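*Asks:* Next come a sequence and a model predicted from it.
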Amino acid sequence: MTPERFASVQAYNDAYPGCQIPTEPVVRHSLRGYHAAMRGVADDVAGTETTLTIDFLPGGAPAPEQRDRIGNVVASRWGDGPVLVLAEQVSLRTAWKAITDRWPTRLSEVQAALADTPADVPPRPPLLR
């Protein structure tokens, strides 16, 4: 499956206002993401072999002590465009676990890991007022 592609971070953020990539570098680089031990994930899907980072939006992949969130999994050139949407409205914890259990180094392997995850989305917690 070819992921949806946005030419820039701004184009992605406009399309997904609830799952934005932070535009401030300090905030962006503080997100918990996957980057294959700082080497990056090779883009073998588009054939560019560019190195990419995998981000879990909004807010990065949840740490073990944090509550799970529903969001998008995207690949980008270290927070710059283009942005490839790999999964939408998924459990970010489940997506993180699926990817880190396999430790992929190629984008097609990341896609395979996400494709093998359960499609059901955990219920959202009730809003507190």
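*Replies:* In hand now; what should we look at? Bear in mind that the values here come from a model prediction, so they are computed numbers and not experimental data.
*Asks:* For the rest of this, base every contact and every neighbour count on C-alpha atoms.
*Replies:* Noted.
*Asks:* ok, residues contacting the longest helix along the chain?
*Replies:* Criterion DSSP state H: the longest helix present in the chain is helix 92-102. When contacts are defined by CA atoms under 8 Å, 6 or more residues apart in numbering, helix 92-102 is touched by residues 34, 56-57, 61-62, 68-73, 110, 113-114, 116-117.
*Asks:* Derive a PyMOL selection command for the buried subset of these.
*Replies:* Of these, the buried ones go into a single PyMOL selection, burial set by 16 or more other CA atoms under 10 Å:
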select buried, resi 34+56+57+61+62+68+69+70+71+72+73+110+113+114
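*Asks:* let's bring in a second one:
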Amino acid sequence: MTPQLFDSVDAYNAGHPASPFPADRHTRHVLRGYRAALQGVTDDLTGTGSGASLTVDFLPGGAPLPHEADRVGTVVASRWGEGPVLVLAENVSLRAAWRAVTDAWPTHLSGVHTALDALVGAEA
């Protein structure tokens, strides 16, 4: 999947009402997401040259904990829950996406994208 970029959380939410980022910033910041050992994932994918530190979120609701039911949703990267928002995978098992990303343990966004592409290819 080619990542799709939204300028803001509101723009993302308008385009993905079934897998929204929570409106409240505090709630967004406590979602169970991937942060590469709290260092953030380096943006080497968007072509902006920013090298920004990003977090990968699993929406809706964050990556499911082991005792929680799986959900189908969207995987995004953002600047710690703020815009812009980059959609990396849609309509995927959030548990499988979490496992694919954490098994790969990428430090760069391209590595996250590769891990998710393998997952999406396996489900096709």
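*Replies:* That came through, no problem. On a predicted model such as this, the values are computed, not experimentally measured, just so you know.
*Asks:* Quick TM-score on the pair, please.
*Replies:* Aligned and superposed, the two chains score 0.93 in TM-score terms (TM-score structural alignment, normalised by the length of the second structure); 120 aligned residues with a CA RMSD of 1.1 Å.
*Asks:* which among the contacts of helix 92-102 of the first structure gets closest to Val9 of the first structure?
*Replies:* Val9 of the first structure lies nearest to Leu57 out of the contacts of helix 92-102 of the first structure, by CA to CA, at 12.6 Å.
*Asks:* hang on, isn't that closest one packed against Gly79?
*Replies:* No. Between Leu57 of the first structure and Gly79 there is no contact under CA atoms under 8 Å: 11.8 Å.
*Asks:* Which residue is the nearest non-sequential neighbour of the residue nearest to the spatial centre of the second structure?
*Replies:* In the second structure, the C-alpha nearest the mean C-alpha coordinate belongs to Val76, at 2.7 Å (CA atoms, centre = their mean). Nearest non-adjacent residue to Val76 of the second structure, counting by CA to CA, 6 or more residues apart in numbering: Val87, 4.4 Å away.
*Asks:* quick one: the one you found is in a strand?
*Replies:* Yes. Looking at Val87 of the second structure with DSSP: H, G, I helix; E, B strand; the rest coil, it is inside a strand.
*Asks:* For burial, what's the neighbour tally of the aligned residue in the first structure for it?
*Replies:* Using TM-score structural alignment as the criterion, Val87 of the second structure maps onto Val85 of the first structure. Using other CA atoms under 10 Å, Val85 of the first structure has 19 neighbouring residues.
*Asks:* May I see the buried residues of stretch 45-58 of the first structure?
*Replies:* Along stretch 45-58 of the first structure, these residues count as buried under the neighbour rule (16+ other CA under 10 Å): 51-58.
*Asks:* Ignore what I typed, I meant stretch 97-106 of the second structure.
*Replies:* Buried residues in stretch 97-106 of the second structure, counted by 16+ other CA under 10 Å: 97-101, 105-106.
*Asks:* ditto for stretch 19-34 of the first structure
*Replies:* So stretch 19-34 of the first structure, judged by 16+ other CA under 10 Å, has buried residues 19-22, 28, 31-34.
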